[in-house]
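Chemist: task: produce atomic coordinates for the following.
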Amino acid sequence: MRLFHTSDWHLGQNLHGQDRDFEHGCFLEWLLRQLKLDQPDVLLIAGDIFDTVNPPVKAQERLYDFIVGAHEQQPSLTIVMIAGNHDSGSRIELPAPLMRRLRTHALGRVLWLDDGQLDAERLLLPLPDASGEIRAWCLALPFLRPAEVTGAQLGDNYLRGIGQVHEWLIAAANAKRTPGQALIAISHAHMAGGSVSEDSERSLIIGNAEALPASLFGSTISYVALGHLHKPQKVNGEERIRYSGSPIPLSFSEINYQHQILDVKLDGETLLSVEPKLIPRAVNLQRIGPAPLAEILLQLAELPNTDLLEDLQRQPWLEVRVRLDEPQPDLRYQVETTLQGKAVRLVRIAAEYAGTGRNDGADDNATLIELDQLSPQELFSRAWQDNYGSEVDEQTLKDFVELLQDVQMEREQP
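Modeler: All right, here's what the predicted structure looks like:
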């Protein structure tokens, strides 16, 4: 059996206000070509399909056009997609009856039966090969919110609740499969030891409190297709537990590694190989600085000029990081003037202050931090510090997170 593993598409995402639809369109066209060329049996999409719980119509069209296109060119392909922490589980599942006709399974939530037991049956999906023979079973684990895995049956410990869900689901899968059939898990979670990309990955719960141990996935699981972390990586060096990473760089912190999908091959229950397929970058992200303003302006002046025959949608996104001794009121004007006629698209100017030129009482080496670089928890902690002159205590932060989760779940209702 052959599988493609991808995740964290973040359809509908914008980069400091700039639409990324062109880049997502290029990736999906490339993925369709790879599916046609290699004819895998299964495509796994491990969550964060959309960037927000209420994605724009254009982003939803991208997803469903892709699913229809994949089915038309390869009718035997099975697609499994799960909701991530950026997604609305209800929205992901809403068109599920229609998508099943396209051999696509959409799982957004964990449900419980009337007797309090996990509804494991809906999370276990058969994975047939091109001939229709079931070669594996997929354990689909969408992002588990605290409200879904805590309560009367599981107690109030989030990690213990997640562990119990994994234990029950794996037991149900082992009972269902026959010898020679592999177990494939797809999950959206932060695994302990994973490398996080600065600026672009939203904390799931609090700090590293949500980091899950790899031991949740026992040796009976042949492969674990993970989503959430944007950098491709193995978990604890295990070949069988992988993040595929995002298909495009979602922030300037992600420009220094190659984005990819993973090509997974199995023989029965045995994992044969996991090979990356590198995704061409439709639009480069370019960062200049940090450096003093005079040096920055020289570097900007040396950038290539616009070629009117080139596709403007492929011009690089540009972030400029300027190191200043004191505030520069016309900073943006100087940067934008120097960039006139240049083949780049400016999306962000970040000012970093150093030296003793400040008179506002701030630290000499203070750095301006934009709001979109901070998680809701970090913003709350900073506001608490400013108002009360002390760090927020753990219980108050937990109460804030629970309130935040309640608000997010209310927003998810389509």
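Chemist: going by C-alpha atoms from here, please, whenever you check contacts or count neighbours.
Modeler: Noted.
Chemist: give the buried residues for stretch 1-14.
Modeler: Across stretch 1-14, burial judged by 16 or more other C-alpha atoms under 10 Å covers 1-13.
Chemist: should've said stretch 336-350
Modeler: So stretch 336-350, judged by 16+ other C-alpha under 10 Å, has buried residues 338-339, 342-346, 348.
Chemist: same thing with stretch 294-312?
Modeler: Buried, per 16+ other C-alpha under 10 Å, within stretch 294-312: 296-297, 300-301.
Chemist: before we move on, back to that, tell me which of the buried residues of stretch 1-14 fall in strands.
Modeler: Residues of those located in strands (DSSP state E): 2-6.
Chemist: dump the residue contacts of Pro276.
Modeler: 260-263 (C-alpha atoms under 8 Å, 6 or more residues apart in numbering).
Chemist: any idea how far the residue sitting furthest away from the middle of the chain lies from Trp317?
Modeler: No residue in the chain sits farther from the centre than Asn359, which is 40.9 Å out by C-alpha atoms, centre = their mean. Asn359 sits 34 Å away from Trp317, taking C-alpha to C-alpha, to the nearest Å as the criterion.
Chemist: check Val264 too.
Modeler: Val264 is 33 Å from Trp317, by C-alpha to C-alpha.
Chemist: redo the contacts of Pro276 as JSON lines? Include neighbour count.
Modeler: Shown next, in JSON lines, are the contacts of Pro276 (neighbours: other C-alpha atoms under 10 Å):
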{"residue": "Gln260", "neighbour count": "22"}
{"residue": "Ile261", "neighbour count": "21"}
{"residue": "Leu262", "neighbour count": "22"}
{"residue": "Asp263", "neighbour count": "19"}
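Chemist: from those, which is closest to Tyr388?
Modeler: Gln260 (45.8 Å; C-alpha to C-alpha).
Chemist: excluding chain neighbours, what is closest to the closest one?
Modeler: In this structure, Gln260 finds its nearest non-sequential neighbour in Leu278, 4.4 Å apart by C-alpha to C-alpha, 6 or more residues apart in numbering.
Chemist: surely the one you found meets Gln258?
Modeler: Yes - between Leu278 and Gln258 a contact is recorded at 6.7 Å, counting by C-alpha atoms under 8 Å.
Chemist: hmm, back to that, could you confirm the residue farthest from the centre of the chain falls within a strand?
Modeler: No - in this structure, Asn359 is coil, not part of a strand, as judged by DSSP: H, G, I helix; E, B strand; the rest coil.
Chemist: could you also give me the structure for this second sequence? I'd like to compare it with the first:
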Amino acid sequence: MRILHTSDWHIGQRLHGKDRFEEHEKFFSWLLQVLQDKQIDLLLVAGDIFDVGYPSNSALQQYYRFLTLCRESTCQKVIITGGNHDYVSTLNAPKSLLDALNISVIGGVPDSIEQEIVEIKDKNGQLAAFVCAVPYLRDRDIRKGIVGESHEERIEATSMGIANHYKEVADCVEKINTNQLPVIATGHLYMAGVSTSDSERDIQMGNQAAFRWDSFPQNFDYVALGHIHRPQRISNQEQVRYSGSPIPLSFSEKNDQKEVVVIEFMENKLSSVESVKVPLFRRLIGFSGSLDEVASQLQQHHSEGEDTDWAEIHIEEENYDPNLLQKYKELLEMDFDLEIVKPSISFKDRVKGVSELYEEQVALKDLTDQEVFDKLLERSNFEDGAELQNSYQQLLQEMNDKEQ
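Modeler: Here you go, the predicted model:
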């Protein structure tokens, strides 16, 4: 049995206002070919299917079109779990229809733990494996708030709640797995020791409730993780992995090699784990230096792929000069063999009201909720910033959970 693990598609994402539709189209075309070439039996998607809770019509059409085309490949079964970006109601809305297509969707924690266990059958209709399809675990799913509890107690309760949920689903599958068939689990969470980018939202107490790989139950043969966009093993464990996102979702991921993971079971044992590189459909690049240096770099650059490269540029000058600002504006209007989507300029001198303006020339839409709050704290003189941070993270998580 061959399984393909992927996650964090973020269909409908816009990068600094630029649509990613074509990149997703090319990824899905490539993925369909991989499903066929690798003779994949089961496709696992570990959360963050969409970038926003209520995706656009084009994003929904793209998603459903791909799922429909999956039926034309060797892939007999698709399992999709919700992530922190996904609204449970959005994913679960077509659940009954997708069930008829042998596509199981678990958008959020269901009413009973048994509903997270999906039976996988082989080509002959024989039971071949079990999937513990655990979605993103929201605060309300794993703990009850207690008046007066400390921040440390909330972190501990969150970690214990995650561990207890996985133990419960593992115990449940153990009772029915009388033939010792493979057990695969999914997860959309923050693991201890991961390498992150700047495009993941903080989850589960601002990522402070990091989960350890050895806290997963021992009867899981493979854990397919989502949420972190850089593909990686956890603590060098081949069987506990983040597949990462298929396209770079921020400029911090511009040098990452994207991949999907193909795992194979033979005679009920995990026999191989293979990283399959995803082609780069559009390059994200960065240039920095003085105005003259960046201008020279832009003029010499040539896009190599089918799609024009997108660039982030940061110009840093010693002294503020209105003429430099005018040249900067003219530079942004020039034609290059790329498209500048994230420009910025700053000055090292401290001319009151000017250098501050340009050092802080970051669009609010480019900042995360946490980064906005951090900047507000920097400008204030609160004595206990740490306590405010803790309270803010709890409030932000509660608001995100209520929206979904």
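Chemist: work out the TM-score between the chains.
Modeler: The TM-score (TM-score structural alignment, normalised by the length of the second structure) is 0.90; 392 aligned residues with a C-alpha RMSD of 2.5 Å.
Chemist: so what's the equivalent of the residue nearest to Gln260 of the first structure over in the second structure up against?
Modeler: Correspondence of Leu278 of the first structure to the second structure, assessed by TM-score structural alignment: Lys277. Counting by C-alpha under 8 Å, 6+ apart, Lys277 of the second structure makes contact with 257-260.
Chemist: of those residues, closest to Phe28 of the second structure?
Modeler: Nearest member of the contacts of Lys277 of the second structure to Phe28 of the second structure, counting by C-alpha to C-alpha, is Val260, at 12.0 Å.
Chemist: isn't there a strand covering the closest one?
Modeler: Yes - according to three-state DSSP, the state of Val260 of the second structure is that of a strand.
Chemist: re the thing from before, any chance of the contacts of Lys277 of the second structure in JSON lines, plus distance to Ile79 of the second structure?
Modeler: JSON lines is the format used below for the contacts of Lys277 of the second structure (distance: C-alpha to C-alpha, whole Å):
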{"residue": "Gln257", "distance to Ile79 of the second structure": "25"}
{"residue": "Lys258", "distance to Ile79 of the second structure": "21"}
{"residue": "Glu259", "distance to Ile79 of the second structure": "19"}
{"residue": "Val260", "distance to Ile79 of the second structure": "15"}
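Chemist: which pair in those spans the largest distance?
Modeler: Gln257 and Val260 (10.3 Å).
Chemist: give me the common contacts of the two.
Modeler: Shared contacts of Gln257 of the second structure and Val260, counting by C-alpha under 8 Å, 6+ apart, come down to 277-278.
Chemist: break down the stretch 301-404 of the second structure into its helices, ranges please.
Modeler: 322-333, 355-359, 369-378, 385-403 (DSSP state H, counting those that start in this stretch).
Chemist: now do the stretch 151-300 of the second structure
Modeler: 151-176, 291-300.
Chemist: so which of those helices is the most packed in?
Modeler: Of all the helices of the stretch 151-300 of the second structure, helix 151-176 has the most neighbours on average by mean count of other C-alpha atoms under 10 Å, namely a mean of 17.
Chemist: coming back round to it: which one in the second structure is aligned with the residue farthest from the centre of the first structure?
Modeler: So Asn359 of the first structure corresponds to Lys352, using TM-score structural alignment.
Chemist: what's the closest of the helices of the stretch 301-404 of the second structure to Leu42 of the second structure?
Modeler: So among these, helix 385-403 is nearest, using C-alpha to C-alpha, at 30.0 Å.
Chemist: list the buried residues of that closest one.
Modeler: Those buried within helix 385-403 of the second structure under the rule 16+ other C-alpha under 10 Å are 389-390, 392-394, 396-397, 401.
Chemist: of the residues you listed, closest to Ile79 of the second structure?
Modeler: Asp401 (22.9 Å).
Chemist: ok, now which ones touch that closest one?
Modeler: Per C-alpha under 8 Å, 6+ apart, neighbours of Asp401 of the second structure: 138-140.
Chemist: same deal with Pro316 of the first structure?
Modeler: Here Pro316 of the first structure is in contact with 283-286, 343-345 (criterion: C-alpha under 8 Å, 6+ apart).
Chemist: try 6 Å
Modeler: 283-285, 344 (C-alpha atoms under 6 Å, 6 or more residues apart in numbering).
Chemist: and it, what's its match in the second structure?
Modeler: So Pro316 of the first structure corresponds to Asp309, using TM-score structural alignment.
Chemist: and that match, how close does it get to Phe281 of the second structure?
Modeler: From Asp309 of the second structure to Phe281 of the second structure the distance is 10 Å (C-alpha to C-alpha).
Chemist: show me the contacts of Pro316 of the first structure that map onto strands.
Modeler: Leu285.
Chemist: just among the contacts of Pro316 of the first structure, which is most surrounded?
Modeler: Using other C-alpha atoms under 10 Å as the neighbour criterion, Val344 leads these with 24 neighbours.
Chemist: which residue in the second structure aligns with that one?
Modeler: That one, Val344 of the first structure, aligns with Leu338 by TM-score structural alignment.
Chemist: with Ala120 of the first structure instead?
Modeler: Superposed on the second structure with TM-score structural alignment, Ala120 of the first structure falls opposite Ile113.
Chemist: how close does the nearest residue to its match once chain neighbours are set aside sit to Val78 of the second structure?
Modeler: Using C-alpha to C-alpha, 6+ apart and skipping residues adjacent in sequence, the residue nearest Ile113 of the second structure is Val169, 6.1 Å away. In this structure, Val169 of the second structure and Val78 of the second structure are 20 Å apart, going by C-alpha to C-alpha.
Chemist: kindly report the same for Gly244 of the second structure.
Modeler: 18 Å.
Chemist: quick one: which of these two has more around it?
Modeler: It is Gly244, of Gly244 of the second structure and Val78, that has more neighbours when counted by other C-alpha under 10 Å, with 27 against 23.
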